[in-house]
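Chemist: Requesting a structural model of the entry that follows:
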Amino acid sequence: MRELLITWGDGGGELAGRLVRELRAAVREGRLVAGERLPASRVLAAQLGVSRGVVVEAYEQLAAEGYLVGRQGSGTRVAAGVADGGARPPARVVETEPRYDLKPGTPDLGMFPRAAWAGAVRRALQGAENRDLGYRDPAGLPQLRRELAAYLGRVRAVVAEPERVMAINGVGQGLALLVQVLARRGRPRIAVEDPGSPGTLALLRAHGVRPIGVPVDEEGLRVGELAASGAQAVLVTPAHQYPTGVVLSARRRTELAAWARAGGLVVEDDYDAEFRYDREPLGAVQGLAPERTVYLGSLSKTLAPGLRLGWAVLPGRLAEDFRQAKQYADLGTGAIDQLAFAALLESGGYDRHLRTVRPRYRARRDALAEALRTHLPQARLQGVAAGLHLYADLPADTDEQAVADAAARRGVRVATVGPGRLAPGGPALALGCAGLPEQRLREAAALLGEAVREAGGTVREAGGAVRDVGGLGGAVS
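Modeler: Next up, the predicted model:
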């Protein structure tokens, strides 16, 4: 039997538990190998200065877990098949953050209303019934569904009865569940805006959908081309298209609603409609064709994506199937966050938070736009004064990935638009403006100007790989 080093120290916890952890680690890391005999309980107890009962309890616990085996007359030995030849746990991956993160799709997480949320959690728990913490309707708690129906009707002109409102774990889950529901009805052809969100394309493809691209121009989705595409459903971001930033025009909204009423299904991702800076935002398209529209939203752009809380408003013909899909996916979204958000809506705290952050985000967007006009005059900015990102068309002979790489070397992370295209298009960048204060955005714009000049005239070879430095990003939340 070899000597065994056990780091006993003065660590916290009950003695037998500490010994279990030390011996378990020794087996996992290969310091104790299969078949090796451990010291007798009396011997190890004397060496460690503890009672024999502590060692006996630790040996029994590890035998029950399968790490040790005890044989009459042979003592206690290490079980076979546990250690991996001396393998060590993998090194912890340290994620490095860029100095200037312009990845779109995330709000300023430092603005999360911690005090208001904590107060909402306290109020929610104080008022919650015991049954609210059990297995309830997978579509969500009635308190939240009522508050959401009222809020969406008041703020977004959504036709929303509480029975049609469902709590989900973000828009990404809503899309995944909807694809499952539609697939059971014959897997329809689904169209998307082109360009669009790389995350949306990846999600749809992961669920077996081959999305059909429909071009976007200065009025938004070209509904005439949608009708000619043969698609039966379409995913749109009409309030503020990602990534171009355009708003679906009144004419196109009317055409889209007519297309839906003729048999199509509109899936409306209202991902950052709360942030319109030059005027009141337009109401949701869902209000024009509520029985032919699935409306999706979340807290990922207004509070924090880490909450994983969103909502879906379903047409009557899809509501029950969607509820069942949600049940089979996860039995329902977390109750405490649902109760907290319901309390925040009821108290007006959510409205107050939005009123607080809107002028800050507008100032940041304006600062980045002004700085880009100074340091990157060859780029053309598109879109309305809204949302948490800017869209910048680059000169036609520019390789957008070369720009992103040059920017990364300067500590600036940006998202290229290419990964969100289904048809060829010009080089462009989507630049998040919510996460940095104005001065740092100006510094980032100056560095981005240097990156474009460095990459100027560099044209990607045909068939070259496209990578997205900014990650998936975009509207999916």
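Chemist: going forward, measure contacts and count neighbours with C-alpha atoms only.
Modeler: OK.
Chemist: can you confirm R77 is in a helix?
Modeler: No - secondary structure assignment (DSSP: H, G, I helix; E, B strand; the rest coil) places R77 in strand, not in a helix.
Chemist: number of nearby residues for the residue nearest to it when sequence neighbours are not counted?
Modeler: Spatial nearest neighbour of R77, chain neighbours left out: R37 (4.3 Å); criterion: CA to CA, 6 or more residues apart in numbering. Neighbour count for R37, taken as other CA atoms under 10 Å: 19.
Chemist: my read: R37 touches G70, true?
Modeler: No - R37 lies out of contact with G70 (CA atoms under 8 Å); the separation is 9.5 Å.
Chemist: shared neighbours, these two?
Modeler: Here R37 and G70 have T76, R77 as joint contacts, going by CA atoms under 8 Å, 6 or more residues apart in numbering.
Chemist: hang on, the earlier thing: now do the same contact list for the residue nearest to R77.
Modeler: Contacts of R37 by CA under 8 Å, 6+ apart are M1, G75, T76, R77, V78.
Chemist: what does L144 give?
Modeler: The contact partners of L144, by CA under 8 Å, 6+ apart, come to A167, Q338, L339, F341, A342.
Chemist: and R440, what does it touch?
Modeler: Y100.
Chemist: please redo it, this time with the cut-off set to 10 Å
Modeler: R440 is in contact with R99, Y100, D101, R364, A367, L368, A446, counting by CA atoms under 10 Å, 6 or more residues apart in numbering.
Chemist: this one next, for a side-by-side:
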Amino acid sequence: MRQDRESPAWSTLLELDDRPEGPLHRRLCGALRSAVVGGRIAPGSALPPSRVLAADLGCSRWVITEAYTQLIAEGYLEARSGSATRVRATAVPDQRRPHAKPRVAAPVEFEMLPGMPDLRAFPRKRWADAVREVTASIASSDLGYPDVLGHPRLRERLAAYLVRGRGAVASADDLVVCNGTLDGVVRMCRVLRSAGHTHVAVEDPGWSRLSSAVSAVGLTPVPVAVDRDGLRIDRLRASPRTRAVVVAPAHQFPTGTVLSPARRAELLDWAREVDGLVLEDDYDAEFRYDRRPVGTVQGMDSARVALMGSLSKTLSPALRIGWVVAPPRWAEAMHEAAVAVTPPPVIDQLAFAAFLDAGWYDGHLRASRLRYRSRRDLLLAELASALPGLEISGAAAGFHLLLHLDGRGAARVVHRAARRGLRLVDLDEYRMGARPGPPALVLGYGNLSDAAVPEAVGRLSEAVRTAGISRTRE
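Modeler: Reported below is the predicted structural model:
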């Protein structure tokens, strides 16, 4: 029976009207036939034993056996001794056009997409231990509907970590646990709109989903250029209707620039002048290789900056745990807006709190920093050997960098790399304007194993060569 139930069709909805014409076994036969032809019962699926289906439908077994027998005769079902009655594998012919050729995509052997941490290094055992400990000790009251602001224990532990590890000004009262950075941006934008804001500035190039989220809330995203010192504050001032901006000061995505000290001061001056708000995306800020990680802008003026972060780059995006530390002026409105949202699962929140308490999170960050730095150094060495002369930027932090290409042709390189099993992304994919910028590739190495780096760079070199881009700068 276990073998027969591996792909059962026992729960398929059979559309049997109580008052149609015709006997029940014919109506059942027609319902089963329609389910097979319509694809609701897949080929090879096992049908329920006659006595089980008879009990479910409130009829005699004779009705079921008659229907099964008719469909076996028609070729829709097959019956084998000692096994369940099944849908015949060839019961429904291939409905595709006879001359249609299936699309065959080249298999992806190497992914160098940005934004993905090393998933192989996820601390499975320690996370499982934390979940197990929390599940065994959790109070019964915590198994009810969760606090929409986040569990108090995690808010306390997380606020303490942000003060200690990121130089933030944070308390549990001002912190809201959410489902990631994007969720935090959406929540803050809703509060801004309620307060009369109409425009929100975003970095350009930048995370495309960010501008989409701003638009979805009903606000207008305003692209502001980024240069080697970070966000152009002069361009921000040129938009008089804009009084809020989303910025990643510690490590801008995708350029990898770090907001310079002078720009940080300018940004806060702007926020005070326009009575505005800075939404600080603390994107992979823990991973800095040339010096200690840069502290938050929020720590410089907690009245004008909302700090946002998540575990998507430090542990895993699958955990869906993020946070927002709102300025006191905005905290109450954030709390009121949280009534209609769903926070991350309580057990996961408490597991992360235990992770922080045990010092495992700090240990994981230290180990990850060493791992990414070593992999970055290996990648830089391979690029220097295979593609000498091409400029590289944004490599001081995070786990992606920019490879600047002489001439036009980043899109061609991406296409040729895909044919060689290497997935890349063009920097233009993150630009808000229609006009392309200087050609460059965004190379992510977070989830690329050390052993795969030489081969991946070799295929990248071939793609660059065949795209007709010179390896040496003029």
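Chemist: Post the TM-score for the overlay when you can.
Modeler: The TM-score (TM-score structural alignment, normalised by the length of the second structure) is 0.79; 408 aligned residues with a CA RMSD of 3.2 Å.
Chemist: so where do the helices sit in the first structure?
Modeler: For the first structure, applying DSSP state H gives helices covering 15-28, 41-48, 52-65, 114-127, 142-155, 171-183, 198-206, 223-229, 250-261, 316-330, 335-347, 349-375, 400-409, 438-455.
Chemist: deepest of those, which one?
Modeler: Mean neighbour count (mean count of other CA atoms under 10 Å) peaks for helix 400-409 among these, with a mean of 22.
Chemist: now for Q382 of the first structure: what does it line up with in the second structure?
Modeler: Mapped onto the second structure by TM-score structural alignment, Q382 of the first structure lines up with S393.
Chemist: what's the burial count for its match?
Modeler: Quick note: S393 of the second structure (other CA under 10 Å) scores 15 neighbours.
Chemist: do you know how far it is from G437 of the second structure?
Modeler: Using CA to CA, to the nearest Å, S393 of the second structure is found at 15 Å from G437 of the second structure.
Chemist: Equivalent analysis for L14 of the second structure, please.
Modeler: Distance, L14 of the second structure to G437 of the second structure, by CA to CA: 57 Å.
Chemist: swap in A331 of the second structure?
Modeler: Applying CA to CA to A331 of the second structure and G437 of the second structure gives a distance of 39 Å.
Chemist: And A410 of the second structure, by the same measure?
Modeler: Look at A410 of the second structure and G437 of the second structure: by CA to CA, they are 10 Å apart.
Chemist: which residues do those two both contact?
Modeler: Contacts common to A410 of the second structure and G437, judged by CA under 10 Å, 6+ apart, are L427, D428.
Chemist: Need the counterpart of G174 of the first structure in the second structure.
Modeler: G174 of the first structure maps onto G184 of the second structure when the alignment is built from TM-score structural alignment.
Chemist: Q378 of the first structure: how many residues sit nearby?
Modeler: Look at Q378 of the first structure: counted by other CA under 10 Å, it has 15 neighbours.
Chemist: Would you mind confirming that it is in contact with L448?
Modeler: No - assessed by CA atoms under 10 Å, Q378 of the first structure is found out of contact with L448, at 12.0 Å.
Chemist: Name the residues contacting each of those two.
Modeler: Common neighbours of Q378 of the first structure and L448 (criterion: CA under 10 Å, 6+ apart): L372.
Chemist: need the longest strand for the second structure.
Modeler: Of all the segments assigned as strand in the second structure under DSSP state E, the longest by residue count is strand 220-227.
Chemist: Now do that one and helix 208-217, the angle between them.
Modeler: Orientation check (axes from the mean of the first three to the mean of the last three CA atoms, to 10 degrees): strand 220-227 of the second structure against helix 208-217 gives 160 degrees.
Chemist: Average separation of strand 220-227 of the second structure from the aligned part of the first structure, please.
Modeler: Compared with the first structure after fitting, strand 220-227 of the second structure deviates on average by 1.7 Å (mean CA distance after the TM-score superposition for the first structure).
Chemist: Which strands and helices lie in contact with that strand?
Modeler: Contact here means 3 or more CA pairs under 10 Å, 6 or more residues apart in numbering; DSSP states H and E; on that basis strand 220-227 of the second structure packs against strand 199-204, helix 208-217, helix 233-237, strand 242-247.
Chemist: Pipe the ones you listed into TSV and attach distance to L277 of the second structure per row.
Modeler: Supplementary listing: those in TSV, determined by distance: least, CA to CA, whole Å:
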stretch	distance to L277 of the second structure
strand 199-204	10
helix 208-217	15
helix 233-237	13
strand 242-247	5
